[in-house]
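# I'd like to go over a predicted model; first the sequence, then the structure.
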Amino acid sequence: MPIRRILATLVSLFLLDLTWPMLAQVNTGELRLKVTDPTGLGISADITISSSVTQYRTSLPTSNTGEVDIKILPYGIYLVRAESQGFTATTETVEVRSALPSEHTVKLNIETVNTSVQVSDVAPLVDPHRPSSVMQIGAKQIQDREASLPGRSVQDLVDTQPGWLYEGNAVLHPRGSEYQTQFVIDGIPLTDNRSPSFGPEIGADDLDSISILTAGFPAEYGRKLGGIVELNTRRQTADGLHGQVVLSGGSYDTGAAYAQLQDVHGRNTFGATASGSMSAHYLNPVVPENYTNRGTTGDFSAHYERDLTQNDRLRMSVRHELSRFEIPNELVQQQAGQLQTGDNFETMGTVHYQHIFSPNSLGTLAGMVRDNANNLNSNLYSTPILPFQHNYFREGFFKATYSLRHGHHELKAGVESDNAFLHENFSYLITDSTQFDDNTPPSLAFTGHRSDLEQSAFVEDLIRLGEWTISAGLRWDHYQLLLNQNAFSPRISIGRYLPSLNMVLHASYDRIFQTPSFENILISSSPQIDALNNNFLRLPVQPSRGNYYEGGLSQAFAQHMSIDINVFRRNVTNFADDDQLLNTGVSYPISFNKAIVYGAEGKLSLVHLGNLSGYASYSYMVANVWFPVTGGLFLGDDAAAAVAQTTGHFPASQDQRNTLRTRFRYQVLPHLWFAAGLSYGSGLPFQFAGDQADALAQYGPQVISRINFDRGRILPMLAIDATLGADLYKSDRMTMRFQADGSNLNDRLNVIDFGGLFSGNAIAPARSYTLRLTTNF
């Protein structure tokens, strides 16, 4: 869809529904500050806002009248420090807990001559009014992050948190879930697969903060509930032109550039970003030789925001992204001369409108139109099959919410509609018939289209009763694609603050209704595929339903360190998984009778101990899936096994028992710092159709040396990383930072997944380096 058509559609939607309230970010609010002198007259000042809980810190000036508006702040408690020449610096505590703007006035006293004032900033390390666990990644951690391959910067940051792990090609799996991660970008949910092989990412350089949820979901969230990743894009509030330029390059012929410009003029804010990257290690290779693995990405976005009045705000944005990449070859495929390529194109436009009805009520409205296309192409030497694919969808999203503050209650209600119009085009030509059943057709062509219609409504309440905080909500979902179903989902989280221990205890229950992944769901459900094998089983993929339980605590120690510990259990029926169509790399959703996932997680955060800061996160998880199959397409022997196997269980493909991530940073000199960390995984399970000799022929001795065929497990992964950073230049107008990263310095061959290219075989990068130069102005 051309950009002008998207903008026209969004403007029409906005004008049609102007009287409706619109979407606000679920876990973010707004802070309106005013700095005054002792008489109450507004004065210009420099403001610093920080929170150890949300890992947030920013500095900015007020206007000449002492006013400044910070429009996106994750919920939490913040220290606000105001400084102005001739006045005594003042530090105060402010709490942000609602979508409604929080207003706060800081009064500065006139500085007394020959008087020295020592101000001690003590930031809270735990949030006493948070009823569930939320992991936060702030601007500082984003800025100092270890370098990533193109398309993975956000995924790599999320993967550092407890409960998350990778399978091949940067596909995130939260607490044993398969393709159930939901990214929420400035309030707009994206529920399709956002890994590099399916779509370009919104890069970390675009972001100001990230909030991550794996339990205690507000009723506002639905459809994909393995985990929620809220991305808050970078916003400037000071008048004038501001920008950032990031240049990086390193191993595997990797190079990237990012640029951002933003101009604030009165009530108007204009912004634009552009980025591009290339690499010879775009996807995870199948063998250490890293055959056919080049990729490029591009991204452009623009946005406009205007404060129409003190109570009305309008924001519009448009973004276009693309990626082109090669599919890594196995040894046999490389010898045959195979070259398969994929690409993805996405254009998205959004509009937001917000109206404050009173100091205690807020209405918001959001709309989004998105076009997404995925393509797969093969050359004539592809073996054992030549697949071709052109899938695309057009999505229209609308959401309206109303928030009300009343006494101890923060009430919120809303409705949303998400309609995706799916189009699938797939064909293949078999080049090696010995790899298939005799009755498999030598060629096939499929075309299908259908609408995925999903609607929902919710109501929720955040209740504050002394040291108790309760979040309770109810959600209704309707899903119509292959099936027509609906469900009610109650949610409740309870937190109790213990001031004497500086500890928060919390517990949550989430009823979930998860809609199936729509990637290739039309071809896998079409009777036309019956011709692939005389023996087949096809069942409609049911939405997953489940009960999530979590209990935990957050504890602060001596204003230097905090620890978060959670235990959890997930009981899911119609557990979602995926399968592959023949040897084509075309994946589609399937489901099993049930799954039980349980475990424990912990994160130690060292805010500061002298010049040292950092974190260590650990996860223990057990994930088992029970037969029989309840949805999806199964062919040949797989169909026979699916019919025969009605009892028993097996480990989920994400069943990694022990996962550890650490990274610690030491400020060596005022302008020089060093960081180091490691990542460890005890190894995922695998299933391989052939024997060890077959695997050796396909992948070589190096890969096989990292596989335990007796246990059916990949051997443990370990990668040690280090970073050296320096501030090259700093002034009131510009800063320049340099960073050098070394990854997998121990140079271990880390196998992520095993079982073949099209069932997830993947190898992590070898020892590599990256250099990055960041300029802000």
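Yep, that arrived. Computed from a predicted model, the values in this text were never measured in an experiment.
# Could you use CA atoms for every contact and neighbour count after this?
Fine.
# Could you list every helix and strand in contact with the strand or helix carrying residue 696?
Residue 696 belongs to helix 692-699 when elements are defined using DSSP states H and E. When contacts are defined as 3 or more CA pairs under 8 Å, 6 or more residues apart in numbering; DSSP states H and E, helix 692-699 sits against helix 331-336.
# counting contacts, what elements does the next helix or strand after the helix it packs on pack onto?
Of the helices and strands lying after helix 331-336 in sequence (DSSP H and E), the nearest is strand 340-358. Counting contacts by 3+ CA pairs under 8 Å, 6+ apart, strand 340-358 packs against helix 3-16, strand 312-326, strand 361-378.
# So what touches the helix or strand hosting residue 182?
Counting by DSSP H and E, the element that carries residue 182 is strand 181-185. Contacts with strand 181-185, where a contact means CA atoms under 8 Å, 6 or more residues apart in numbering, come from 172-174, 189-193, 224-233.
# likewise stretch 700-711?
So stretch 700-711 is contacted by 287, 288, 331, 692, 695, 696, 713, 714, 715, 749, 750, 751 (CA under 8 Å, 6+ apart).
# Check it against this one:
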Amino acid sequence: MQRCAIILVLLAVVPAFSQSNSGEVRLHVADPSGHGIEVTVHIDSEANQYSEDLETDREGNLDVARLPYGVYRLHIVQSGFATIAETITVRSSIPVPYPVALKLASVEQTVTVQSDKTLLDPEQPGNVDQVGSSFIQNRLSSIPGRSLQYLVNSQPGWLYEGNAVLHPRGSEYQTQIVVDGIPLTDNRSPSFGPEIEADDIQSLSIYTAGIPAEYGRKMGGVVEVNTIQDSQPGWHGQLTLAGGSFNTGSAFAKAQYTAGKNTVGGSASGSMTDHYLNPVVPQNYSNTGTLGDFSGRYERELSTSDRLSLSVRHELSRYDIPNEQVQQAAGQRQTANNIETMGIAAYQHTFSPNTLARIDGMVRDNANDFFSNPNSTPVEVFQNNRFREGYFKAMVVANRGRNEWKAGVESDNIFLHENTSYIITDPTQFDDGTPTTFSFAAHRPDLEQSAFVEDLIHLGNWSINAGLRWDHYQLLLNQHAVEPRFAISRFFPSSNTILHFSYDRIFQTPSFENILFSSSTQVDSLDPSTFLRLPVQPSVGDYFEGGLTQALFGKMKLDVNYFRRVVANYADDDQIDNTTISFPIAFRKAIIYGAEGKLDLPDWRKFSGFVSYSWEVGNAWNPVTGGLFLGDDATAAETQLSGHFPDSQDQRNTVRGRLRYQAHPRLWLAFGVQYDTGLPFEFDGDPSTVLAQYGQQVLDRINFDRGRIDPSFQVNASAGADLYKSERVNVRLQADGQNLNNVLDVIDFGGLFSGNAIGPARSGMVRLTTIF
């Protein structure tokens, strides 16, 4: 009773947030006499793209952690014993003991492993996109700083504009990255925050609908990132070296050692490139970048019921801001850096086979600096923005028959510090009366709390996830909301079909990037004659999705979804005239709808791959309901009180595809395509202005009559080989070629300082990976 009382007190004061749909299997493999035995266990799931060979310890034990909910194959081949081929269903966050008893081999024995057993997850109430270890290992190489974005962008419903800022289903700055159960709700693009390298990721679970009630605040999309390796005995690790076009080079290493109840692991990486951000002109002026990170982790099994883990991560990036032609001629150089340090502690206690509680805490420091040299034109900009975050969570999970209950609370406290200044070097680019110098500094806490309860129910072929969430937001405003969530699916075994529907009520807090700056009356001096300031309200809205998942011929999986989002106080961003300072704004509402489809081929006659398609229509409605507007922007915001316009992510058609062929047990080839119909743009000038500032190549890729960028079609190809392979070591070499048709990929076009972005030209990369 005393222990229960302590847990209840902690639940009352400490928050909750953990990976929604993941569990743990605790294997124990024994010989016919009952003694544990050291064996290699192969576990895979075609639906979750999971495939791993793991080793038990000398006592036959193996904990397989953070498995996304689903159906898995267990395969054990051990000399002298009968082959084991079983199916395991992971459906709970509570660790599940799974004993395996080996039998002596008979003279005649045939084991058939049906490949379609794990193709569908019949008990998944909503649609979740999974990116597993096999996809990550064979992924296309990417420019440093955006390998995680590349993985997410391969899924339907996602695109990134600008410098790899992820936009799920038309949302702006509303993506949260959940790292090992800890949510990061700030902008994680290369120009704002250092990323976690793909080589350090074990799996991804991606939500754009049917989002469980334990997730909140940033609700455009949720990306669960699992970096934790399974605790196999002894040393295990990986070393990756890569290099290629744009003077790009990178190195990554990770290692883990498990002895008894203790596991110690760490990773480190470093990279450099001459194409860090997307340049504004094809010449790719001043675009170098260097990155580095380090992480360490310790885990201890205090008892069979208690587990403690500690981890730390330090990341940094330093880079130039690309120039356009006028800036390059003037000798401008603008540089920036991001530095982040994070520490996480977690404690888990299993009360019984049906009840578990977990407490997590995280602290981190994040700093973003921006510098300009005296030759910068038309303005020198300086920023030193930083924040310190304290995050805590607590959650209890209880299985009761057909129900799995989850309940918890969370608290996120972010202490913002902003420091911005500028010096105008070309007054002709600004309105008369604009101060030639300006300086601003402020600090304020962003305090957010929440609580949730949800129930995952299995009733025969029906699966239901019903939840309720409460959020409280206190920064410049003090608001709260209650959000019901509901997802339901029905499995039809006769046709291998799953039908699903979901509804999500969302409450999205505004981006805190420069929010103190844009809300300060001190900014009025920039244009005292014409300005408009409105507090940025949180976005509230309703997400709907319906669709089906269909197994085809026992080899392929087809996902088809239709969605509709209706959001009030639709979040966007804007910039101070002719500067790189952006801040949140909001419009009255937005309606975004569309359809998505994905065809997965996990493995068929040496072929594997996928093709995805997204059709999306997004419109935002005037008037503006929040943000800061100066000069002509303020006049437009005050006078445009009706009508609608395409949102900035209104890309109607998007296609991604990749086909892989295993030409030889140690050699594979792959071919991929990427097609985008182009984003809308606004530009104050005419084609002659574009020609003078950006050149004929850029002008040829934009359509003033349609107000859209022209479509882009790119092809890529890869080849990979196992140079050396044994039971303990695997050395792989992979070569990638991207944009082989060398199209000028204009991702965004918005004019000077307003979001031009041109993707990489034809490029190649070679990656050598050693796994031990």
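Okay, I see it. Just so we're clear, the structure is a prediction, and the values are computed from it rather than from any experiment.
# Provide the aligned range in the second structure for the strand holding residue 182 of the first structure.
Using TM-score structural alignment, strand 181-185 of the first structure corresponds to residues 175-179 of the second structure.
# on that earlier part again, quick one: the helix holding residue 696 of the first structure to the second structure mean distance?
Following superposition, helix 692-699 of the first structure is found to deviate from the second structure by 1.4 Å on average (mean CA distance after the TM-score superposition for the first structure).
# what span of the second structure lines up against the next helix or strand after that helix?
Using DSSP H and E, the helix or strand that follows helix 692-699 of the first structure in sequence is helix 701-704. Helix 701-704 of the first structure lines up with residues 696-699 of the second structure when matched by TM-score structural alignment.
# What is the distance between the strand holding residue 182 of the first structure and the centre of its chain?
5 Å (CA atoms, centre = their mean, to the nearest Å).
# Could you find the counterpart of residue 593 of the second structure in the first structure?
By TM-score structural alignment, residue 593 of the second structure lines up with residue 598.
# Can you tell me the element that match falls in?
Residue 598 of the first structure belongs to strand 587-609, assigned by DSSP H and E.
# how big is the offset of that strand relative to the second structure?
Averaged out, strand 587-609 of the first structure is 0.4 Å away (mean CA distance after the TM-score superposition for the first structure).
# how about the helix or strand that comes right after that strand, aligned to which bit of the second structure?
Sequence order places strand 612-635 as the next helix or strand after strand 587-609 of the first structure, per DSSP H and E. Under TM-score structural alignment, strand 612-635 of the first structure corresponds to residues 607-630 of the second structure.
# Same question for stretch 488-504 of the first structure.
Under TM-score structural alignment, the match for stretch 488-504 of the first structure is residues 482-498.
# Check which residues of that stretch are buried.
483, 484, 485, 486, 487, 488, 489, 490, 491, 496, 497, 498 (16 or more other CA atoms under 10 Å).
# Take those residues and lay them out in TSV including distance to residue 373 of the second structure and secondary structure.
Output for those, formatted as TSV (distance: CA to CA, whole Å; DSSP: H, G, I helix; E, B strand; the rest coil):
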residue	distance to residue 373 of the second structure	secondary structure
483	48	strand
484	51	strand
485	50	strand
486	53	strand
487	54	strand
488	57	strand
489	58	strand
490	61	strand
491	62	strand
496	63	coil
497	61	strand
498	59	strand
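# Quick check: chain neighbours aside, which residue is closest to the match of residue 593 of the second structure?
Computed as CA to CA, 6 or more residues apart in numbering, the closest residue to residue 598 of the first structure that is not its neighbour in sequence is residue 569, at 4.2 Å.
# quick one on the thing from earlier: can you pull the buried residues of the strand holding residue 598 of the first structure?
587-607.
# how about the helices in the stretch 451-600 of the second structure?
Secondary structure of the stretch 451-600 of the second structure by DSSP state H, counting those that start in this stretch: the helices cover 515-519.
# Identify each of the strands in it and give its residue range.
Under the criterion DSSP state E, counting those that start in this stretch, the stretch 451-600 of the second structure contains strands at 462-474, 478-492, 497-508, 531-534, 539-552, 556-575, 582-604.
# What span of the first structure is the fifth one aligned with?
Alignment note (TM-score structural alignment): strand 539-552 of the second structure is matched to residues 544-557 of the first structure.
# Tell me the buried residues in the matching stretch?
Quick answer for stretch 544-557 of the first structure (16+ other CA under 10 Å): 544-556.
# Can you lay out these as a markdown table showing distance to residue 165 of the first structure?
Formatted as a markdown table, these follow (distance: CA to CA, whole Å):
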| residue | distance to residue 165 of the first structure |
| --- | --- |
| 544 | 21 |
| 545 | 22 |
| 546 | 21 |
| 547 | 21 |
| 548 | 19 |
| 549 | 20 |
| 550 | 19 |
| 551 | 21 |
| 552 | 21 |
| 553 | 22 |
| 554 | 22 |
| 555 | 25 |
| 556 | 26 |
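# Now do the same contact list for residue 502 of the second structure.
126, 209, 210, 485, 486, 487, 488, 543, 544, 545, 546.
# Aligned counterpart of residue 80 of the second structure in the first structure, please.
Using TM-score structural alignment, residue 80 of the second structure sits opposite residue 86 in the first structure.
# quick one, what contacts that match?
Neighbours of residue 86 of the first structure in contact, by CA under 8 Å, 6+ apart: 110, 111.
# Neighbour-wise, give me the winner out of the contacts of stretch 700-711 of the first structure.
Ranked by neighbour count (other CA atoms under 10 Å), the contacts of stretch 700-711 of the first structure have residue 751 at the top, with 29 neighbours.
# Could you find the closest non-adjacent residue to it?
Nearest one to residue 751 of the first structure, counting by CA to CA, 6+ apart, is residue 763 at 4.5 Å.
# Please verify my assumption that that neighbour contacts residue 283.
No: the criterion here is CA atoms under 8 Å, and residue 763 of the first structure misses it with residue 283 at 9.3 Å.
# Have a look at the two and say which one is more surrounded.
Neighbours were counted for residue 763 of the first structure and for residue 283 using other CA under 10 Å; residue 283 has more, 30 against 23.
# Alright, I will stop here.
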